[in-house]
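A.B. asks: Here is a sequence with its predicted model. Questions after.
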Amino acid sequence: MEASFWGGKNLPADLKKVSELTKRLVNVYSPSGQENELAELLAPLLRENFKVSLQRIGSRNNVIATKGKPDIILSAHMDTVPGKLKTYEDNKFIYGRGACDAKGAIASMILAAEKAAAYGASDFGLLFDVGEENSFEGVLKAVNIINPKLVVLGEPSSGRLVTQQKGLLQLSLTKKGKAAPAATPYKGISAIELLIASLNRLISIETFREYKKLGNTINIGMIEGGKAANIVADESRAIIDIRTVSNNSKILKDISKVLGRGVVKDLDFEPCVSDAKYLSDILKVKTITMSYFTEMYFWNKKSKAVVLGPGDYSVAHTEREKVSKRELLTVEEKYLKILTDDRVRRDMND
């Protein structure tokens, strides 16, 4: 069974529908830890066509919607990075926090799933989870109760198929010093100065010297320390985000040689490669490698998994976040094809 709505007389209506749903979702501010309002919007909307269950994650919920016994899952995260933005639109784009990461994907998935169900498709589901932007709590619980053969993750990929992604290392580096009055700094030891020296040594490590898109990259994302300007800081801390293409343990060894003690490993996920490249031929899209890290890492351990979504990643997490209306609809059709094309189910069993 295969369905297509592309290019017909309903195109303007379909374009309006996916745009309106995207705006509705973007209007709900849902930074990590505050996803409940969005989940409360999605659950009743999905109950109109699917069996819906909520999976408790602390004080929050993953939202799971199914039709039959799902062997295909379309999934996206409900949370966004912090920083509320005004939601608005022009003729081509919808702007606002989460527009491309990843509420546009949620809207496209829901409408594709509704069409697939109307065409008689079954045995698929939707998963909208929490905590993707910081802890991965949502997906770590979801993989324990859902057993699909194929998972398609909605992240901004400009409608292309992501079959390889970088790994992720997140480290904390803490330095201890000795407090003293600012008037006599020589009587103390500045933890901030110690931290700066260590960070300078860190970014000079061979593996980080060339900031190439598809090489190992490092970002010093947060620095904190000190109690007041007139006190020598007795403690400081940095949080470091490293995206990897090589073995994580080797990178950690290189870092330990340079920095010694004080480094704590918070997250450690290796790069991964998908086994679902066959979708490229069916969807007639290019396969790409992306520099970002996604939940594909977790699903790839138990099923075939890829990333496919509307939006340009370069504007995600920024004040310029936006998503193309036309791309929302184009990706919606790709999701629909995944749910209704018999070749997808045949090949995912190979």
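C.D. replies: Done, it's in. Numbers count the residues shown, from 1 in each chain.
A.B. asks: switch to C-alpha atoms for all contacts and neighbour counts from now on
C.D. replies: Will do.
A.B. asks: Quick one: neighbours of residue 91, just the number.
C.D. replies: 8 (other CA atoms under 10 Å).
A.B. asks: The stretch 1-150 of the chain: strands as residue ranges?
C.D. replies: 51-57, 60-67, 72-77, 88-89, 93-95, 124-129, 150-153 (DSSP state E, counting those that start in this stretch).
A.B. asks: same deal with the stretch 251-350 of the chain?
C.D. replies: Using DSSP E, counting those that start in this stretch, strands in the stretch 251-350 of the chain cover 263-269, 272-273, 287-290, 304-307, 322-324.
A.B. asks: before we move on, back to that, mind giving me TSV with the strands of the stretch 1-150 of the chain and columns for mean neighbour count?
C.D. replies: Below are the strands of the stretch 1-150 of the chain laid out as TSV (neighbours: other CA atoms under 10 Å):
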stretch	mean neighbour count
strand 51-57	16
strand 60-67	22
strand 72-77	27
strand 88-89	14
strand 93-95	21
strand 124-129	26
strand 150-153	26
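A.B. asks: Indicate which one of these is closest to residue 159.
C.D. replies: strand 150-153 (11.7 Å; CA to CA).
A.B. asks: What is the closest one packed up against?
C.D. replies: strand 72-77, strand 304-307 (3 or more CA pairs under 8 Å, 6 or more residues apart in numbering; DSSP states H and E).
A.B. asks: if you set the cut-off to 10 Å instead, what comes out?
C.D. replies: Helices and strands touching strand 150-153, by 3 or more CA pairs under 10 Å, 6 or more residues apart in numbering; DSSP states H and E, are strand 72-77, helix 104-118, strand 124-129, strand 161-165, helix 296-299, strand 304-307, helix 325-340, helix 342-348.
A.B. asks: Alongside the first one, take a look at this:
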Amino acid sequence: MISQEEKVKFLKELVEIYSPTGREEEAAKFIKERLEEYGVQAYIDKVGNVIGRKEGEGPLILLAGHVDTVPGYIPVRIEGDFLWGRGSVDAKGPLSAMLFAMLESDANVIFAGLVDEEGFSKGAKELEIPRPSYIIVGEPSGVDGVTIGYKGSLTARFVERIEKVHGSLGIGAAEKLIQTWLQISRNFGEGFNELSGRIVRFVAYEREFDFYGEMIINLRTPPGYTPPSEWDIIDFVPAYEVDRRSPLVRAFVRSIREAGFRPRLKKKMGTADMNILGPRFGVDAVAYGPGDSRLDHTPRERISISEYLKSIEILKRVLTKLGNLD
């Protein structure tokens, strides 16, 4: 068994490696080296993902988290029960919890630390491994929660070029783009089954003979959403939701309950690599991990150390239950 002190030390050292999207190499190398020290075969693939393979009993289970973080350095420190630092919650805490659960179980596991999750999920899209039977994605759900659904994410570009006229005779490119946004957003809602979104970039100016405007938007899309064919789509990841009756979900519910918590099934308004990996391999996927997702991307990002350690024990229970399904 690995000591609790060593588990906390690993997480702290990983968080101390600043790894915003596009700069994951040092963190991936750190994880690879530590996996090898623990006796796990590991390598870094062509896109920068760090992969570990631990053969064991039962069906093959993919444990996949992401190595990258959003930008913004937060001084790494431990204050009481909390470890502060960029990525402590999203998602190096969940990634570390999965790593130690794998090490302390007899399950048949592939561990994947993926790159570019905060970008366009190149790591998940390019992951080349044998088809697993189940997928667990490392994202903060809280120690007592398991995420069974994520909205989709659509990024689109709109451009307007209008021949210049006198300001009193017509509208310009900026106004046309605003009209487009108002049309798109008029039916926005806050629920999992409703469309929502925001403007990511907006520029508009006059050129010599025309008005020019460009708008990039990101929409969070509900299950079943299809974007208009005439849009200039930059990236689209559809929504994903697993059946709550899945053996994977049931394994989490039982394990969380056995650990003394009341299980919570969550559907999130964001998007994660779960949206890509579940459909890509055609198997059930959920997301689980310690941490309060409301702290994601904020200057207050910190994780409860006790929750991190408890989540490892829950993941070990889950792996054992899944291993007995074969």
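C.D. replies: Yes, it's here. The shown structure was predicted, so the numbers you read here are calculated from the model rather than taken from an experiment.
A.B. asks: TM-score, when you put one on top of the other?
C.D. replies: The TM-score (TM-score structural alignment, normalised by the length of structure 2) is 0.84; 310 aligned residues with a CA RMSD of 2.8 Å.
A.B. asks: Mind putting the strands of the stretch 1-150 of structure 1 into TSV with distance to residue 44 of structure 1?
C.D. replies: As requested, the strands of the stretch 1-150 of structure 1 are exported to TSV (distance: least, CA to CA, whole Å):
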stretch	distance to residue 44 of structure 1
strand 51-57	8
strand 60-67	10
strand 72-77	18
strand 88-89	25
strand 93-95	24
strand 124-129	13
strand 150-153	22
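A.B. asks: Which one of the ones you listed lies nearest to residue 39 of structure 1?
C.D. replies: Per CA to CA, nearest to residue 39 of structure 1 of the strands of the stretch 1-150 of structure 1: strand 60-67, 6.5 Å.
A.B. asks: For the counterpart of residue 146 of structure 1 in structure 2, give its distance to residue 196 of structure 2.
C.D. replies: For residue 146 of structure 1, the aligned position in structure 2 is occupied by residue 130, per TM-score structural alignment. Look at residue 130 of structure 2 and residue 196 of structure 2: by CA to CA, to the nearest Å, they are 35 Å apart.
A.B. asks: Look at these two and report which has more neighbours.
C.D. replies: residue 196 (22 against 10).
A.B. asks: Counterpart of that one over in structure 1?
C.D. replies: Match for residue 196 of structure 2 (TM-score structural alignment): residue 218.
A.B. asks: Surely that match forms part of a helix?
C.D. replies: No. Read with DSSP: H, G, I helix; E, B strand; the rest coil, residue 218 of structure 1 is strand and lies in no helix.
A.B. asks: That one contacts residue 203, doesn't it?
C.D. replies: Yes. With contacts counted by CA atoms under 10 Å, residue 218 of structure 1 reaches residue 203, the gap being 7.4 Å.
A.B. asks: rewinding a little: leaving out chain neighbours, which residue sits closest to the match of residue 196 of structure 2?
C.D. replies: If the residues on either side of it in the chain are set aside, residue 218 of structure 1 comes closest to residue 242, at 4.4 Å by CA to CA, 6 or more residues apart in numbering.
A.B. asks: okay, now the equivalent of the one you found over in structure 2: neighbour count?
C.D. replies: Using TM-score structural alignment, the partner of residue 242 of structure 1 in structure 2 is residue 219. Residue 219 of structure 2 has 23 neighbours, counted by other CA under 10 Å.
A.B. asks: From residue 231 of structure 2, how far off is residue 219 of structure 2?
C.D. replies: 13 Å.
A.B. asks: what residues do these two have in common as contacts?
C.D. replies: Jointly contacting residue 219 of structure 2 and residue 231 under the rule CA atoms under 10 Å, 6 or more residues apart in numbering are 155, 156.
A.B. asks: Mind checking the strands of the stretch 1-150 of structure 1 for the one nearest to residue 319 of structure 1?
C.D. replies: Closest of these to residue 319 of structure 1 is strand 93-95, at 9.2 Å (criterion: CA to CA).
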